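> below is the sequence, then the predicted model.
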Amino acid sequence: MRLFKIAMLAASLLPLLPLSSYAALGGAPGVAAAAAPTAAGSQPASATTGTAPYSVRESVDANGVTVREYVLPSNVVFAVSWSGPVRPNMRTLLGSYFGNYVAAGQSGVHGSGPLVEGNGEFRIESTGRLGNFSGMAWLPRLVPAGVRPGDLD
């Protein structure tokens, strides 16, 4: 009987767990984002030439966090940005670069201020307070020529 109660509790909590519908940085775009982009997210980003150097895919997770994936024509996510009432699951969002995020958070004293760290391999800018979190992470080596990460949002 006790096992049954535990199973019922776990099943009732499953819908409350956020499901990751976005890709990891450096990987292919997320399935949900590719399947149902928003009207803004389905259009390629503007560029100075006739061909856009990247496209933007946008999704909203179960917690109301908007995640934008910046995708190269080779179908690789070179940057991600987020905004919402909570931070997204950073381990899922950053994928193999999560260790860089952890290291960036441990370097120096940040207190409650913004996190702006990185190197030639990985950059992150993250800020937030209760109910309002936002940030961006990108891979400098993959950013298309002529594109500034600060202009992506």
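Cool, got the structure. If you're wondering where the values come from, they're calculated on a predicted model, not measured in any experiment. Residues are numbered from 1 along each chain as shown.
> contacts, neighbours, all on C-alpha from now
Noted.
> run a quick neighbour tally on the closest residue in space to residue 58 that isn't next to it in sequence.
The shortest distance from residue 58 to any non-neighbouring residue, by CA to CA, 6 or more residues apart in numbering, is to residue 68 (4.4 Å). Neighbours of residue 68 under the rule other CA atoms under 10 Å: 26.
> okay, pairing it with this:
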Amino acid sequence: MSNKTMRAAFCAALTCGVLGVAAPALAALGGTPTPPPAGATSVSVSPVSSVVHAASGAASATSAASYTVTQTTFGSGTIVREYTSTAGTVFGIAWGGPAMPNLAVLLGNYFPQFDSARNALRAAHPGRGPLVIELPGLVVRSGGHMGAFGGQAYLPSALPVGVSASDIQ
């Protein structure tokens, strides 16, 4: 097997999650939900859950009816939650677990905007640490360390009525 073929096989294994790395997640931000990849389990989680109660004190009927949450658990243990409006558009994504999800897949068409802002931020402030990108149409917060990553991304203008950024967790 040539070196080039081995690299291609390794990249394919990473993409498919064969090596325990989180496989590409459900849907791209701003897009429509898609089925979970092979090896992942997915369930719908009611927005009126302990997560929402802890964040806001009590869930309103408006926020409960204005979106759905799908939680996918990958073989690596990483959990990705996608928040989908009644119109079927993903307006928020949250993740947590031992492996960092593929942000290029999660952010979809918003990834180049994120990547540019991330590179500018890292150039201005070299080093490691939590990442907070707040652009007019996109907010991404990500942090953690080897074995414990977490973050959220959302589209501020797409948040349904009665839903706040703190509901995306």
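Nice, I can see it. The model shown is predicted, which means the values in this text are computed figures rather than measured ones.
> what would you report as the TM-score here?
The pair, once superposed, lands on a TM-score of 0.80 when counted by TM-score structural alignment, normalised by the length of structure 1; 145 aligned residues with a CA RMSD of 2.8 Å.
> one step back: which residues does the helix or strand containing the residue nearest to residue 58 of structure 1 contact?
Assigned by DSSP states H and E, residue 68 of structure 1 belongs to strand 66-71. Contact with strand 66-71 of structure 1 is made by 22-23, 29, 41, 54-61, 77-84, as judged by CA atoms under 8 Å, 6 or more residues apart in numbering.
> narrow these to those in helices?
In helices, judged by DSSP state H, none of these are found.
> just the buried ones from those?
22-23, 29, 41, 54-61, 77-84 (16 or more other CA atoms under 10 Å).
> re earlier: which bit of structure 2 covers the strand holding residue 68 of structure 1?
Using TM-score structural alignment, strand 66-71 of structure 1 lines up with residues 79-84 of structure 2.
> what does stretch 143-150 of structure 1 give?
Under TM-score structural alignment, the match for stretch 143-150 of structure 1 is residues 159-166.
> now that stretch: how far from the chain's centre is it?
16 Å (CA atoms, centre = their mean, to the nearest Å).
> buried sites along it?
Neighbour-count burial for stretch 159-166 of structure 2 [16+ other CA under 10 Å]: 159-160, 163.
> just give the nearest non-adjacent residue to the counterpart of residue 130 of structure 1 in structure 2, would you?
Alignment note (TM-score structural alignment): residue 130 of structure 1 maps to residue 146 of structure 2. In this structure, residue 146 of structure 2 finds its nearest non-sequential neighbour in residue 98, 7.0 Å apart by CA to CA, 6+ apart.
> for the residue mapped onto that neighbour from structure 1, give its distance to residue 134 of structure 1.
By TM-score structural alignment, residue 98 of structure 2 lines up with residue 85 in structure 1. Using CA to CA, to the nearest Å, residue 85 of structure 1 is found at 9 Å from residue 134 of structure 1.
> again, but for residue 123 of structure 1
15 Å.
> now residue 28 of structure 1
For residue 28 of structure 1 relative to residue 134 of structure 1 (CA to CA), the value is 22 Å.
> neighbour-wise, which of those two wins?
residue 134 (21 against 18).
> using the three-state scheme, assign the more buried one.
strand (DSSP: H, G, I helix; E, B strand; the rest coil).
> got it, and the one 10 residues further on?
Secondary structure assignment for residue 144 of structure 1 (three-state DSSP): coil.
> need the counterpart of residue 134 of structure 2 in structure 1.
That one, residue 134 of structure 2, aligns with residue 118 by TM-score structural alignment.
> again, but for residue 28 of structure 2
Per TM-score structural alignment, residue 28 of structure 2 is aligned with residue 24.
> that match contacts residue 92, doesn't it?
Yes. With contact defined as CA atoms under 8 Å, residue 24 of structure 1 counts as touching residue 92 (6.0 Å).
> more neighbours: which of the two?
residue 24 (25 against 17).
> where is the longest helix in structure 1?
helix 2-13.
> whichever helix or strand comes after that one: which residues count as buried?
Later in the chain than helix 2-13 of structure 1, the nearest helix or strand by DSSP H and E is helix 31-35. Along helix 31-35 of structure 1, these residues count as buried under the neighbour rule (16+ other CA under 10 Å): 32-34.
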